[in-house]
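Visitor: Have a look at this prediction, sequence included:
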Amino acid sequence: MTDHRQQAPAAARNRDPILAVLRGVLPQAGTVLEIASGSGEHIMHFAAAMPGLVFQPSDPNPEARSSIAAWAADSGLANLRPPLALDAAAPPWPVTTVDAILCINMIHISPWAATEGLVRGAAVLLPPGGPLYLYGPYRRAGVATAPSNEAFDRDLRGRNPAWGLRDLEAVAALAAAAGFSGPAVTEMPANNLSVVFRRG
């Protein structure tokens, strides 16, 4: 039998620091949509740790969805839904009600249109006060948070000119224009940031 479970080494390293932040961000009950779930390791970990929430993974990539489904089947978690085919940049999204949205390590490995779509979709779906949680490396005031991030940015742009680290201020301006609060920022290991916007 083929094992479709993918493994991302970074997920094992950052899932617990992310979870620690999410415990103070997510509601006690409701549905949490993850955009660009990738291998599925993050959302499986969060679903196991927070059984009072329902977690809805999604990804535009069929191979990623196969991995998510395989991890979900292996976990046996009742609060982890089957993955949706969802492209952040392509409305309408195939989901109608969510209480929180997560997006981990997507906006720097996708065109800016995906970030625009993410914010636009979150503004449509989230209730007032609902959190949009973003995680990853950023520039702040036009400066990368660490030399390693600057090298990462060069690598990303070498692979695809439409990719690269985003300015936190540009993301915050996009969110503000869509009716979100200013960002609540938490410094994370490995020069990453947790960034939380709440819908006004």
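Guide: Done, it's in.
Visitor: drop to CA atoms for contacts and neighbour counts, all remaining ones
Guide: OK.
Visitor: list the buried ones in stretch 34-50?
Guide: By neighbour count on 16 or more other C-alpha atoms under 10 Å, the buried set for stretch 34-50 is 34-48, 50.
Visitor: now the helices for the protein?
Guide: 9-22, 41-49, 62-75, 112-125, 147-159, 168-177 (DSSP state H).
Visitor: Can you list the helices and strands that the shortest one packs against?
Guide: Contacting helix 41-49 under the criterion 3 or more C-alpha pairs under 8 Å, 6 or more residues apart in numbering; DSSP states H and E are the following elements: helix 9-22, strand 53-56, helix 62-75.
Visitor: Next one for the comparison:
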Amino acid sequence: MPDALFSPAAARNAAPIVEVLKRVLPSRGLVLEIASGSGEHAAHFARALPALVWQPSDPDEAARRSIVAHARAAELANIRLPLAIDATRQPWPVTRVDAVVAINMIHIAPWDATIGLMAGAEATLPEGGILYLYGPFREDGAHTAPSNAAFDDSLRARNASWGVRDIEAVAAAGRAHDLHLVERVPMPANNLSLIFHRGYRGSAVDREFTP
């Protein structure tokens, strides 16, 4: 697969992520993945969740070629060709999906990408639709582990607009677009899964992260 890219992180975290996705995603429907990267996750998730159709996307052309390579190698009918989506640019080239997934995206992008992700998810998800985020987050203004603090420093050294985000700020950005944090799931390597519902209000988790 000459165009295929490989990510050690994607290989490590695919199995624990899919266990959460099996529980929180709808049993059937269309899932849009924003910033699919290498495409390894798309192939793994489509294989593990055969009743869901997986729509990968990435703004980077090399990433999209890699997604196609992994999808072809997987020989799965429920992976679509990748879309060129920049989360900051609205509207997205898809009008309606049942869930939106973004893994290890918002800390390797400017804050505008988080705002764009929320806006795009609001526009494409139905009432009760799921937005799933995965990655490291700060809580109560602090990192949850020294390794996350070191990772944050390395990100900001590469690009001053990147960095591990405060979960409270992410939850607030979601609420501004009718996306409400309903579950926080601890994951391996000091990461979190955050599950948002569109139009769902009154969650104890959402109240916890409301100023």
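Guide: Looks like it came in fine. Note that the structure is predicted; figures quoted are calculated from it, not measured.
Visitor: Could you list the residues in contact with stretch 20-31 of the first structure?
Guide: 52-56, 97-100, 131, 194, 196 (C-alpha atoms under 8 Å, 6 or more residues apart in numbering).
Visitor: Can you tell me which of the residues you listed is nearest Ala172 of the first structure?
Guide: The shortest approach to Ala172 of the first structure among the contacts of stretch 20-31 of the first structure belongs to Val196, at 9.9 Å (C-alpha to C-alpha).
Visitor: can you redo the contacts of stretch 20-31 of the first structure as CSV with neighbour count and distance to Glu187 of the first structure?
Guide: Shown next, in CSV, are the contacts of stretch 20-31 of the first structure (neighbours: other C-alpha atoms under 10 Å; distance: C-alpha to C-alpha, whole Å):
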residue, neighbour count, distance to Glu187 of the first structure
Gly52, 14, 27
Leu53, 20, 25
Val54, 21, 27
Phe55, 29, 25
Gln56, 23, 26
Thr97, 14, 30
Val98, 18, 26
Asp99, 22, 24
Ala100, 25, 21
Pro131, 26, 18
Ser194, 21, 7
Val196, 25, 12
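Visitor: Show me the two of these that sit farthest apart.
Guide: Thr97 and Ser194 (23.6 Å).
Visitor: dump the residue contacts of the spatially most central residue of the first structure.
Guide: Of all residues in the first structure, the one closest to the mean position by C-alpha atoms, centre = their mean is Cys103, 1.0 Å from it. Each residue near Cys103 of the first structure by C-alpha under 8 Å, 6+ apart is listed here: 34-37, 132-135.
Visitor: Mind checking which of those residues are in strands?
Guide: 34-35, 132-135 (DSSP state E).
Visitor: Out of these, flag the one nearest to Ala70 of the first structure.
Guide: Proximity of these to Ala70 of the first structure (C-alpha to C-alpha) peaks at Glu34, which lies at 16.6 Å.
Visitor: What separation is there between that closest one and Gly40 of the first structure?
Guide: 10 Å (C-alpha to C-alpha, to the nearest Å).
Visitor: Now do the shared contacts for the two.
Guide: Common contacts of Glu34 of the first structure and Gly40 (C-alpha under 8 Å, 6+ apart): Pro57.
Visitor: For stretch 98-114 of the first structure, which residues meet the burial criterion?
Guide: Across stretch 98-114 of the first structure, burial judged by 16+ other C-alpha under 10 Å covers 98-112, 114.
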